[in-house]
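Asker: Structural data only, the sequence is not supplied:
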């Protein structure tokens, strides 16, 4: 059953902000299992976990951004580009197709409902509710990338097709985690005419599939419950850890998106994933090299994860350029060194950072200590902090934008 309107779709990627020390512990998001029962198809293990709700913005009037997208209708699909490679039944995917019938497809770009998980040749699928659903009049399907831990949330707010137009919303979601874990969460159901043709996951080969319906009941009866599908066998991921050190400051980000940190951090990536590390020095600092993981030099580092990997990034404070005398060629590494050669009437420009030294002014000259500059000495907008003594025994010293502590 198909509506007669057309929707344009958008792909998006996310960029993480800095100051994120990331340590993915999937169990923290899955919480604890509520009972000891678990089912397996040999590739995944299905178990109930403590009920949890992640959610999205779920606003069909909001603009599409790098963090958020949505679609609505009947038998409608949306293609979404993942911010990282997601491994499902041993295959890596960077795109998923989300339909309005409660399913996520990996090898198909069409919508489907009431299919049999055990019947092959339709496509690998995650189906938290396998039924004929519609969001033509109410709700929609919303997708949002989140971090800490890295995950993508797909939320359905939908009616059944039989209840279409009655405002009887049913709310549920699938959460896919970097590392391969999938979680189904069921919030609430108000359908008068519900059904469930067999929800769960399928490799689309007739052999590997897991039905949450068979093991736990119809999806529409599971409000307040959550279920995890965890890859069985050897781990398919490995942690990439980045240690940031040195006298300067800076950050390291990755492609695919995942790590973005200005302190030591770690994140799991699927084994075999090519990862590019991008260094970015902060103001007054320089990136001065990599160590570990086969990384070297001053450019981006490209590596392929085959095991736990630690890479160090060193940033060095540019002390040699930390003082400039206006009108004089060159730079000076210390305040005292610049003052000792400054001509009468000189303006000594200082960075908006800390100087751990003392300055003794004992010459019969007038100098201005002008602090708060950016690293190129073009804008004065901050404050210089002298962590030491300022002693004036001769001459005149004019201070502007300098604090002594």
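Answerer: Arrived safely, thanks for sending. Predicted model only: the values in this text are computed from it and were never measured.

Asker: Every contact and neighbour count from this point should use C-alpha atoms.
Answerer: OK.

Asker: which helices and strands does the longest strand anywhere in the chain pack with?
Answerer: Across the chain, the longest stretch assigned as strand under DSSP state E is strand 77-88. On a contact count with 3 or more CA pairs under 8 Å, 6 or more residues apart in numbering; DSSP states H and E, strand 77-88 meets strand 68-71, strand 91-99, strand 265-270.

Asker: Pick the most buried one from the ones you listed.
Answerer: Greatest average neighbour count among the helices and strands packed on strand 77-88 goes to strand 68-71 (a mean of 25), per mean count of other CA atoms under 10 Å.

Asker: packing partners for that strand?
Answerer: In terms of contacts (3+ CA pairs under 8 Å, 6+ apart), strand 68-71 is packed against strand 77-88, strand 140-146.

Asker: just so I know, which of those strands lies nearest residue 230?
Answerer: Smallest distance to residue 230 across those (CA to CA): 10.3 Å, for strand 77-88.

Asker: Could you tell me the angle between that closest one and strand 91-99?
Answerer: Put simply, strand 77-88 runs at 150 degrees to strand 91-99, going by axes from the mean of the first three to the mean of the last three CA atoms, to 10 degrees.

Asker: what angle do strand 77-88 and strand 140-146 make?
Answerer: Interaxial angle of strand 77-88 relative to strand 140-146 (the same axes, to 10 degrees): 40 degrees.

Asker: put this beside the first:
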């Protein structure tokens, strides 16, 4: 069990295994097998490294912003709550993950839901959320594992299917699709963008004055955006606090460095995405031919960021400031304060805007990412009592798919 958990925590290993099997099933030459497996493993590792760099900068920004504006409350963090509860519910969650993977492959083989969810680290978090709810209702391990596996395994196949048309509009092919923990936001956001947006005003085609033409470069735009956010927050927080956070480094030097590091992390992650998709898509065809003929791989949303960089940037900002607005609104209506998860705002907010833009242009991007930011705060606030018994104070599950699934399980099984 410990080895299984260790492998699942490193999705790059799962990707390498899928690539290896796919190439072997296609009877590729040994050199092609070694090259493809190594490059897919390397590409996904680059995504992880880039994500780690992004997370480090966003963590520092979150600390500065929270201190500057005195934000206190519950922080949605899947990694944190999993680490705190792994001894309590980790064994059941791991088994749910295993059986969910098997069910996903079976559904892809036997039904029209021919999508295999490869973002397995997200499914691990979802397994923890489902286990926590069922255990909190007093269910035994057998019932918890059966119910959790059936629900999550079905989710892994069905939700990428529901998102397939929207994904195809962005990716421009059916070689792969999106499988992420905020698909609820993407599905609703795409619909709202179509109804209230204007597809002709594509965010990626926004005209920029020649004087600020440097913003056309996504790396420059990303660096300058983080620089502005960090500078404003740092000025309010004070140079002393920032210097202390930076281990004595000069305030302005630290701010400049963090802005460039953030852009570099995103660049590494996007380079990894390109390398990863180049290898995994053809290799997956060999894997699916054996286990689920015709199946399509579902991958992380970072694959979209290079396709619509303007939308991703708009989504991050809108999602983040929507979350900040919720901090001040929620106490007025009796809800607990949820501090915006910066990484979730960046990834899920950016992706929500990309989906909204694909159906409703700039207005759709804003509406979709605003919805995402609201759900990232509202759903954790509503489901917080479901996880109180775990004893993980100050932290809860983050993404809309985890929290909405938890609420549905609780609404159904509280009667039993």
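Answerer: Looks like it came in fine. From a predicted model like this one, the values you see are computed outputs, not experimental measurements.

Asker: TM-score for the pair, please.
Answerer: Overlay of the two chains. TM-score (TM-score structural alignment, normalised by the length of the first structure): 0.20; 145 aligned residues with a CA RMSD of 7.8 Å.

Asker: before we move on, the earlier item: including distance to residue 384 of the first structure, could the helices and strands packed on strand 77-88 of the first structure go into CSV?
Answerer: Shown next, in CSV, are those (distance: least, CA to CA, whole Å):
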stretch, distance to residue 384 of the first structure
strand 68-71, 41
strand 91-99, 47
strand 265-270, 30
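
Asker: one step back: I'd like the helices and strands packed on strand 68-71 of the first structure as TSV, with distance to residue 267 of the first structure appended.
Answerer: Formatted as TSV, those follow (distance: least, CA to CA, whole Å):
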stretch	distance to residue 267 of the first structure
strand 77-88	12
strand 140-146	14
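
Asker: which one of these lies closest to residue 244 of the first structure?
Answerer: The nearest among these, by CA to CA, is strand 77-88 at 22.9 Å.

Asker: of all the helices and strands packed on strand 77-88 of the first structure, which lies closest to residue 253 of the first structure?
Answerer: Ranking those by distance to residue 253 of the first structure, with CA to CA as the measure, places strand 265-270 first at 10.6 Å.

Asker: wait, residue 100 of the second structure sits on residue 146?
Answerer: No - the pair residue 100 of the second structure / residue 146 is not scored as a contact, 9.5 Å apart, by CA atoms under 8 Å.

Asker: who has more neighbours, these two?
Answerer: residue 100 (27 against 14; other CA atoms under 10 Å).

Asker: List the contacts of the residue lying closest to the more buried one once chain neighbours are set aside.
Answerer: Using CA to CA, 6 or more residues apart in numbering and skipping residues adjacent in sequence, the residue nearest residue 100 of the second structure is residue 153, 4.0 Å away. The contact partners of residue 153 of the second structure, taken as CA atoms under 8 Å, 6 or more residues apart in numbering, are 99-104.

Asker: by contact count, what packs against the longest helix along the first structure?
Answerer: Counting by DSSP state H, the longest helix found in the first structure is helix 335-341. Judged by 3+ CA pairs under 8 Å, 6+ apart, the packing partners of helix 335-341 of the first structure are strand 323-325, strand 359-361.

Asker: Show me what counts as buried in the first one.
Answerer: This points to strand 323-325 of the first structure. Neighbour counts using 16 or more other CA atoms under 10 Å place 323-325 of strand 323-325 of the first structure among the buried residues.

Asker: What distance do you get for residue 84 of the second structure to residue 3 of the second structure?
Answerer: 19 Å (CA to CA, to the nearest Å).

Asker: neighbour-wise, which of these two wins?
Answerer: Comparing residue 84 of the second structure with residue 3 by other CA under 10 Å, the one with more neighbours is residue 84, at 14 against 8.

Asker: Tell me how far that one lies from residue 108 of the second structure.
Answerer: Counting by CA to CA, the gap from residue 84 of the second structure to residue 108 of the second structure is 34 Å.

Asker: quick one on the thing from earlier: element containing the residue nearest to residue 100 of the second structure?
Answerer: Under the criterion of DSSP states H and E, residue 153 of the second structure resides in helix 141-162.
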